[in-house]
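Peer 1: heads up, no residue letters with this:
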C-alpha cells in the first residue's frame, strides 16, 4: 500500500511538472539581429555583414533547447572597403570561387543539441553552406531577449576553395585562411 502511494505521488508530480513545462519557439527579429563576418588572409583581413532571412530559438521554460536559422547569402556585404574595391570583393565572395550565391542563395543552421544552463550554453548544430552540411559546436549566451555567439567556420569543409592553403600549394602571401569568424547577436 505504501509503495502504491509513493508511486502514485511520483506519477502525479511527474505529470504536473510536464503540464507546467512550456516549450516555446521565439521568432528572431531579423531586422534588429546582426551577423558580422571577418575573413583573414596572410596580408590582412576583411569584414562585412550578412542578414538573416528567418530564425527562431526554442526554449523549454527559460532554457535554450534548439533553434533554426536561414541566412540570406545575397545580402553578403563588405564594410571595410568603399567604391570599386568594395563591389569587386563582394562580387568575388558571391561568385562560385567562394559561396556561389546564385546557385546557393541561402545557408542554414539547425541546432541539434544544447548543453548548459543559466544562459550559458554549448550548442551543436548542422550548418549548411553551398548545399554541404557539417556539424559545428560553439558557445552561446542568452540574456533577456538577446542571444550572442562568436564562432569560427572552416570554409574548406564547405568546398569554398579559392586561395585556400588546404587545397593549393605555393600560395605564399596570396593565401586566404580557411577559418573565418561570425559574431552574431540575435534579438527575439
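Peer 2: Cool, got the structure. Computed from a predicted structure; not experimentally measured.

Peer 1: okay, CA-based contacts and neighbour counts for the rest of this
Peer 2: Noted.

Peer 1: What segments of this structure are strands?
Peer 2: Applying DSSP state E to the chain gives strands spanning 23-27, 34-41, 44-60, 63-78, 106-117, 120-129, 132-143, 146-154, 176-187.

Peer 1: Out of the ones you listed, which is closest to residue 10?
Peer 2: Closest approach to residue 10 among the strands of the chain is made by strand 44-60 (21.3 Å; C-alpha to C-alpha).

Peer 1: A further structure is provided below for comparison with the first:
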C-alpha cells in the first residue's frame, strides 16, 4: 500500500512539473550568428559589429512564437577604421556618451509575438538598451536554419543623445543621426 501511494505521488508530481515547463526552445548558434551595425552622421557613416551573447526562439512545432536574445554591448567593434581612430571610436561608443557599457554590459530583445506569413514572421517585442525598454516591431525572414532581419533603432529613445540634432542646436556637420541600423543573421 505504501509503495502504491508513493508511486501515485511520484506520478502526480511528474505530471504537475510537466504542465509547468516552458515551451520548447531552439537555441541560436552564437558563434556563427552576426550583428552588424551602421550609424550615420552628416559627413558620412561608420559601421561595425556587436556579438550575440546568447539567444533562443520559443517554438510551437516548427513555428516561432517568442524568444529572447542578449547582446554583449562590451563587444562593440568598428570595422571601417584602423589604428588609433578605430580605438578612439570604439572607446567613445562604449563610454557614457553612447552605450555606457561599464554600467550596461548587455542589451536584450524579448520577442513577445511572432505571426508567420509565408517565410516571414511579423515580430513584436521589447528592446532594452541602457536599462530602458521600448516596444519594437520588425520582419524576421526564415530560410532553412537561417533567420535574418534589418532593424532601425532610434538611439535617443534609450538615452543615447550624444551629437543628436534632436536635442542639441548648432551641431552643424558634427550632427549624428538618431537612427542606427542593425543587420542581424541568426543560425539555429
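Peer 2: In hand now; what should we look at? Computed from a predicted structure; not experimentally measured.

Peer 1: Tell me how the two chains score on TM-score.
Peer 2: Here the superposed chains carry a TM-score of 0.86, computed using TM-score structural alignment, normalised by the length of structure 1; 166 aligned residues with a C-alpha RMSD of 0.9 Å.

Peer 1: For the most centrally placed residue in structure 1, which non-adjacent residue is spatially closest?
Peer 2: The residue lying closest to the centre of structure 1 (C-alpha atoms, centre = their mean) is residue 109, at 5.6 Å. Nearest non-adjacent residue to residue 109 of structure 1, counting by C-alpha to C-alpha, 6 or more residues apart in numbering: residue 127, 4.5 Å away.

Peer 1: How about the contacts made by that neighbour?
Peer 2: 107-110, 133-136 (C-alpha atoms under 8 Å, 6 or more residues apart in numbering).

Peer 1: mind redoing it with 10 Å?
Peer 2: 69, 107-111, 133-137, 153, 158 (C-alpha atoms under 10 Å, 6 or more residues apart in numbering).

Peer 1: just to revisit the earlier point, redo the strands of structure 1 as TSV? Include distance to residue 164 of structure 1.
Peer 2: Shown next, in TSV, are these (distance: least, C-alpha to C-alpha, whole Å):
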stretch	distance to residue 164 of structure 1
strand 23-27	36
strand 34-41	9
strand 44-60	14
strand 63-78	20
strand 106-117	20
strand 120-129	17
strand 132-143	17
strand 146-154	11
strand 176-187	6
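
Peer 1: one step back: please list which of the contacts of residue 127 of structure 1 are preserved in structure 2.
Peer 2: For the contacts of residue 127 of structure 1, the contacts that are reproduced in structure 2, applying both residues aligned by TM-score structural alignment, their matches' C-alpha atoms under 10 Å, are 69, 107-111, 133-137, 153, 158.

Peer 1: Mind naming the longest helix for structure 1?
Peer 2: helix 2-20 (DSSP state H).

Peer 1: okay, the kept ones among the contacts of residue 127 of structure 1 in TSV with distance to residue 54 of structure 1 next?
Peer 2: Output for these, formatted as TSV (distance: C-alpha to C-alpha, whole Å):
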residue	distance to residue 54 of structure 1
69	6
107	11
108	10
109	11
110	12
111	14
133	18
134	20
135	20
136	20
137	21
153	20
158	21
